[in-house]
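Engineer: Sequence unavailable; structure follows:
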């Protein structure tokens, strides 16, 4: 089983990569239209991950090493829904909202993604939450609000509602992506990038934007590969091991990494609000890390495919010649088992309480 510190580090690294794209996007937006930046970011993500996939499949000697890159037919609707919500509707609503909303208000409203993600996970998908995790989420979201707060920011205008709508779309995306998180994270992130990139570039061209010169295009696509592509792969892995609400909470610290990089690129003394936000988010992460959820629970029969080791949840035989190398990837079946141990809402512990 993946330990919480390792899974938390994966989620925080995803947040760091994504947060770092904000100051770079700010620099690019001086010369490029918003939809063009979004399109190039996503397309760079999709193309970059596609290259990684081809290299991996070419160098892997066996089927078990390569893994299955196909998405099961019964899970395809979840993935399509995630792409439509997070890769198409979300960016479109955000760009429309930014055009009519003060920057300070937009930054503040973007913290709603973590709230919406947790609420949908807890209410709709019945993901477990205890008081400590809830307080951790409150601390992280409060830190994001403090970080983006500016006195005199506008109220809930139509533009602000559009930004809030974008956050809701991304929250839906996060929860739907969790439904397919047992599949190859590279494939999931690659498909999202290719579809979202094509759609956003199409919108940009329809609005009259033109492709930038080669240097700006390369910078945008490389930034997208790291900040949207690699970040999303890590995010999917974290969803697999932590559940949606907890992964969303860790990912909500992304603005701190963005501000930190901004301070390095455009040096100035950090404000008191930055340190207050960092303290609140650190408190929230600490509350999540020290969570211990343990009770007797029953695993129902389950068949799926993901990278695994032969731990207490993976005691199965192989229908192929196996060289003993772990971890490895193949379809496997879980038999019913009842036991007690500390756990969190990973792909093997999605039970009712």
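Structural biologist: Ah, there it is. The shown structure was predicted, so the numbers you read here are calculated from the model rather than taken from an experiment. Residues are numbered from 1 along each chain as shown.
Engineer: make it CA atoms for all contacts and neighbour counts henceforth
Structural biologist: Will do.
Engineer: which other residues reach stretch 205-214?
Structural biologist: The contact list for stretch 205-214, computed with CA atoms under 8 Å, 6 or more residues apart in numbering, reads 32-33, 36, 204, 217.
Engineer: Export those as JSON lines, with columns for distance to residue 62.
Structural biologist: JSON lines is the format used below for the contacts of stretch 205-214 (distance: CA to CA, whole Å):
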{"residue": "32", "distance to residue 62": "44"}
{"residue": "33", "distance to residue 62": "45"}
{"residue": "36", "distance to residue 62": "40"}
{"residue": "204", "distance to residue 62": "42"}
{"residue": "217", "distance to residue 62": "37"}
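Engineer: Which residue is the nearest non-sequential neighbour of residue 261?
Structural biologist: Excluding the flanking residues, the one nearest residue 261 by CA to CA, 6 or more residues apart in numbering is residue 20, at 6.4 Å.
Engineer: if we can go back for a sec, of the contacts of stretch 205-214, which pair is most distant in space?
Structural biologist: Maximum pairwise distance among those (CA to CA): 14.0 Å, between 204 and 217.
Engineer: Give me the three-state assignment for the nearest residue to residue 328 once chain neighbours are set aside.
Structural biologist: Spatial nearest neighbour of residue 328, excluding adjacent residues (CA to CA, 6+ apart): residue 307 at 5.2 Å. Three-state call for residue 307 (DSSP: H, G, I helix; E, B strand; the rest coil): strand.
Engineer: before we move on, what about residue 21?
Structural biologist: Following three-state DSSP, we place residue 21 in the helix state.
Engineer: quick one: it and residue 293, what's the gap?
Structural biologist: Distance, residue 21 to residue 293, using CA to CA, to the nearest Å: 34 Å.
Engineer: want to compare, so here's the second one:
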């Protein structure tokens, strides 16, 4: 697997890992539900501006080239369920848990999300799990456990249990979003942010929360745009390219980035366990990057829309004017195909073994 293929998931992990200690710094200035709402509003509104700018500069709607709908109707239930799990329940649990948990400990507990994501992907959605991928996940989780030991986060306080509950919600979200990952990643992340932001902010005000100062609102929305919005859009791209289990595994290095940011915000010299755990996580990422999964496989007939180039899997004609630009997005049909090449459980390779 090339670093280029894995980079969306790794950058998503960096942005999300950095957002946890930054969100922790804001927990004392507003109720947890309101903070969750502002983080997601920053995500949704920020990505909405990006989508509007993209459309204005391109002169056409990028989500509807060749007559393709923004999101197919049969995929909307998957997306709505993902939003409820990961955009409403998950952040509410996280922000409530952050109120009574240290930033470093919270960052480390987020390591559980990758494990839950992979287990659900392997057990429920039957993604293939090569030995090297499993070993890589074990190395990443082992690194997270060592970090947790150093940060004294092994005791399951109420705050820790709430954060683990948030991780389960996000793992469900990740696997459900995988079903709609062929669509515009910016649009999916924008919709998640807007719905989750409106719901959590509404719940907070209904519970009696007061509006914080404008600089605090701006800071929360800025953190949300980068750590939730851009990160989520990149995560969706990862789901499209790698499937849920592998994307979740790469995303599991987020706690390491979170701890590094925590040390910068609250200076503390990292001990030997930090360096050992960092090496284990690096080993896990390296094992994933060197994966080569190749066998003869069959492609069933399929029709969908996503950004693509005319590669071995996309040999088709167009029933609309096309200027030859690539990548482009439109409804297209895949005819039956049997061939052999290295691949991962992306949107075209979700077959049984």
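Structural biologist: Ah, there it is. This is a predicted model, so every value here is computed, not measured.
Engineer: Got a TM-score for the two of them?
Structural biologist: The TM-score (TM-score structural alignment, normalised by the length of the first structure) is 0.93; 351 aligned residues with a CA RMSD of 2.1 Å.
Engineer: Can you find the partner of residue 58 of the second structure in the first structure?
Structural biologist: Under the alignment (TM-score structural alignment), residue 58 of the second structure pairs with residue 60 of the first structure.
Engineer: What is the burial count for residue 151 of the first structure?
Structural biologist: Residue 151 of the first structure sits with 7 neighbouring residues when counted by other CA atoms under 10 Å.
Engineer: likewise residue 196 of the first structure?
Structural biologist: Neighbours of residue 196 of the first structure (other CA under 10 Å): 28.
Engineer: Check for me that it belongs to a strand.
Structural biologist: No - counting by three-state DSSP, residue 196 of the first structure falls outside a strand, being helix.
Engineer: ok, it touching residue 88?
Structural biologist: Yes - with contact defined as CA atoms under 8 Å, residue 196 of the first structure reaches residue 88; the gap is 5.7 Å.
Engineer: can you give me the helices for the stretch 1-150 of the second structure?
Structural biologist: In the stretch 1-150 of the second structure, helices defined by DSSP state H, counting those that start in this stretch lie at 3-24, 32-58, 76-82, 90-98, 103-109, 111-123, 131-150, listed in chain order.
Engineer: JSON lines for these, including distance to residue 302 of the second structure and mean neighbour count?
Structural biologist: What follows is these, written out as JSON lines (distance: least, CA to CA, whole Å; neighbours: other CA atoms under 10 Å):
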{"stretch": "helix 3-24", "distance to residue 302 of the second structure": "23", "mean neighbour count": "23"}
{"stretch": "helix 32-58", "distance to residue 302 of the second structure": "28", "mean neighbour count": "23"}
{"stretch": "helix 76-82", "distance to residue 302 of the second structure": "18", "mean neighbour count": "18"}
{"stretch": "helix 90-98", "distance to residue 302 of the second structure": "33", "mean neighbour count": "25"}
{"stretch": "helix 103-109", "distance to residue 302 of the second structure": "39", "mean neighbour count": "26"}
{"stretch": "helix 111-123", "distance to residue 302 of the second structure": "22", "mean neighbour count": "23"}
{"stretch": "helix 131-150", "distance to residue 302 of the second structure": "28", "mean neighbour count": "22"}
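Engineer: Using TSV, lay out the ones you listed together with distance to residue 327 of the second structure.
Structural biologist: Formatted as TSV, these follow (distance: least, CA to CA, whole Å):
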stretch	distance to residue 327 of the second structure
helix 3-24	16
helix 32-58	14
helix 76-82	24
helix 90-98	34
helix 103-109	37
helix 111-123	28
helix 131-150	30
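Engineer: For residue 233 of the second structure, which of the ones you listed is the nearest?
Structural biologist: Nearest of the helices of the stretch 1-150 of the second structure (CA to CA): helix 3-24, 8.0 Å.
Engineer: Against residue 184 of the first structure, how distant is the residue mapped onto residue 47 of the second structure from the first structure?
Structural biologist: In the first structure, the residue paired with residue 47 of the second structure is residue 49, using TM-score structural alignment. Counting by CA to CA, the gap from residue 49 of the first structure to residue 184 of the first structure is 12 Å.
Engineer: what's the answer for residue 114 of the first structure, then?
Structural biologist: Separation of residue 114 of the first structure from residue 184 of the first structure (CA to CA): 24 Å.
Engineer: just to revisit the earlier point, nearest to residue 251 of the first structure, of the contacts of stretch 205-214 of the first structure?
Structural biologist: The closest of the contacts of stretch 205-214 of the first structure to residue 251 of the first structure turns out to be residue 36 (CA to CA; 24.7 Å).
Engineer: Tell me the residue in the second structure aligned with that closest one.
Structural biologist: With TM-score structural alignment as the criterion, residue 36 of the first structure lines up with residue 34 in the second structure.
Engineer: can you pull the contacts of that match?
Structural biologist: For residue 34 of the second structure, the contact set (CA under 8 Å, 6+ apart) comprises 200-201, 203-205, 209.
Engineer: Throw those residues into JSON lines and include neighbour count and secondary structure, thanks.
Structural biologist: Shown next, in JSON lines, are these (neighbours: other CA atoms under 10 Å; DSSP: H, G, I helix; E, B strand; the rest coil):
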{"residue": "200", "neighbour count": "26", "secondary structure": "helix"}
{"residue": "201", "neighbour count": "22", "secondary structure": "helix"}
{"residue": "203", "neighbour count": "16", "secondary structure": "helix"}
{"residue": "204", "neighbour count": "22", "secondary structure": "helix"}
{"residue": "205", "neighbour count": "14", "secondary structure": "helix"}
{"residue": "209", "neighbour count": "16", "secondary structure": "coil"}
